[in-house]
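1. just to be clear, the model below is a prediction. Sequence and coordinates:
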Amino acid sequence: MNRITEQPLDLEALLRETANDASGALVVFSGTVRDHHEGKGVSGMRYTAYEPLAEKVLLELEQETIAKFPIHTCRIVHRVGNLAVGEDSVLIVVRSAHRGDGFDAARYAIDTLKERLPVWKQDFYTDGSESYQDGTPLPGSQAADNSEKG
């Protein structure tokens, strides 16, 4: 399964792919499109990405999470394209011997993903307007350099 896809995310396939008899804990994080953002009603969202770089970032993040925490598996998939309210935009599956390690690893993976992944989110509001959500500038970008100068 690709890490970046236009297809609806398939949790069951991800669970089969990551099955591991040595794991006593399974942690799943699902990010879904919510019906509001900053006080406005949301009717849907569009995710766009530079897919080759996004695939690389997710693979590196999976490997980094496995190296940083005592876990067996970390698998991340992110959807791009138009999504409706309630649809999954990201799935993270972590398998570990113990639940605490799994929860810590999953939190690290989603928090780090939000800082590093080159994915852009465009909200479509119920009033007919739309806007891109503010994100974290990519390291080395002019925006990142300016924010560091404060």
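-> Here it is on my side, so go on. Numbers count the residues shown, from 1 in each chain.

2. from here on, just use CA atoms for contacts and neighbour counts.
-> Noted.

3. could you look up the SS state of the residue nearest the centre of the chain?
-> The centre of the chain sits closest to Val90, judged by CA atoms, centre = their mean, with a distance of 4.4 Å. Secondary structure, DSSP: H, G, I helix; E, B strand; the rest coil: Val90 is strand.

4. then this one, side by side with the first:
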Amino acid sequence: MKILVQDAPFDAGAELNAFTQSQANAGAVVSFTGIVRDLDDGGLQQMDIEHYPGMTERALEKIALDAMERWDLGDALVIHRYGPLKPQEQIMMVATSSKHRKDAFEAADFLMDYLKSRAPFWKKEKTADADGWVASKQEDEDALERW
């Protein structure tokens, strides 16, 4: 299991290749890479992501361990960036491996739902007109109920 919280960009292809090549007994690897989405009007200048070092890594490790226990996983990878990010920059990545695809897909989906609504990151959107904290969405909260 690998958990990275970093301000530096990452190469999703290289991370996925390294993760996949390290999975000797896997029959499936599932990955998801999230990018900073622009606002509907195209006005997002940047998103600032804040976190508490130490606390954030422990929280991500805990949820990844939970996924490893709930599903028959060979391994899990979570990368999440912080700091100022521009639209279209990679913000995070999750990868899971398992002998069978169902476990890999479900665990990755579980990790994504957690990262979207419970991981200790705070996001502020900056536009030419204003700065504002991103509020949680009910649909993200509802997604957690299935787990």
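-> Thanks, I have it. In this text, all values refer to a predicted model and were calculated from it rather than measured experimentally.

5. need the counterpart of the residue nearest to the centre of structure 1 in structure 2.
-> Using TM-score structural alignment as the criterion, the counterpart of Val90 of structure 1 in structure 2 is Met92.

6. please report how far its match lies from Lys123 of structure 2.
-> From Met92 of structure 2 across to Lys123 of structure 2, the span is 13 Å (CA to CA, to the nearest Å).

7. ok, now how distant is the match of Val90 of structure 1 from Lys126 of structure 2?
-> Taken as CA to CA, the span from Met92 of structure 2 to Lys126 of structure 2 is 19 Å.

8. for Ile35 of structure 2, same thing?
-> 16 Å.

9. neighbour-wise, which of the two wins?
-> It is Lys126, of Ile35 of structure 2 and Lys126, that has more neighbours when counted by other CA atoms under 10 Å, with 18 against 15.

10. what's near enough to touch the more buried one?
-> 44-48, 132 (CA atoms under 8 Å, 6 or more residues apart in numbering).

11. with Glu87 of structure 1 instead?
-> Glu87 of structure 1 touches 8, 32-33, counting by CA under 8 Å, 6+ apart.

12. first-to-last residue distance for stretch 119-131 of structure 1?
-> 14 Å.

13. which bit of structure 2 covers stretch 65-72 of structure 1?
-> The aligned range for stretch 65-72 of structure 1 is 67-74, by TM-score structural alignment.

14. which residues sit against the matching stretch?
-> Counting by CA under 8 Å, 6+ apart, 23, 25-26, 75-76, 96-99, 103-104, 106-107, 110-111 sit against stretch 67-74 of structure 2.

15. which parts of it are buried?
-> 67-68, 72-74 (16 or more other CA atoms under 10 Å).

16. just the helices in structure 2 please.
-> 12-21, 55-70, 101-117, 138-144 (DSSP state H).

17. deepest in the core, which of those helices is it.
-> Ranked by mean neighbour count under mean count of other CA atoms under 10 Å, those are led by helix 101-117, which reaches a mean of 21.

18. that one aligns to what range in structure 1?
-> Going by TM-score structural alignment: helix 101-117 of structure 2 matches residues 99-115.
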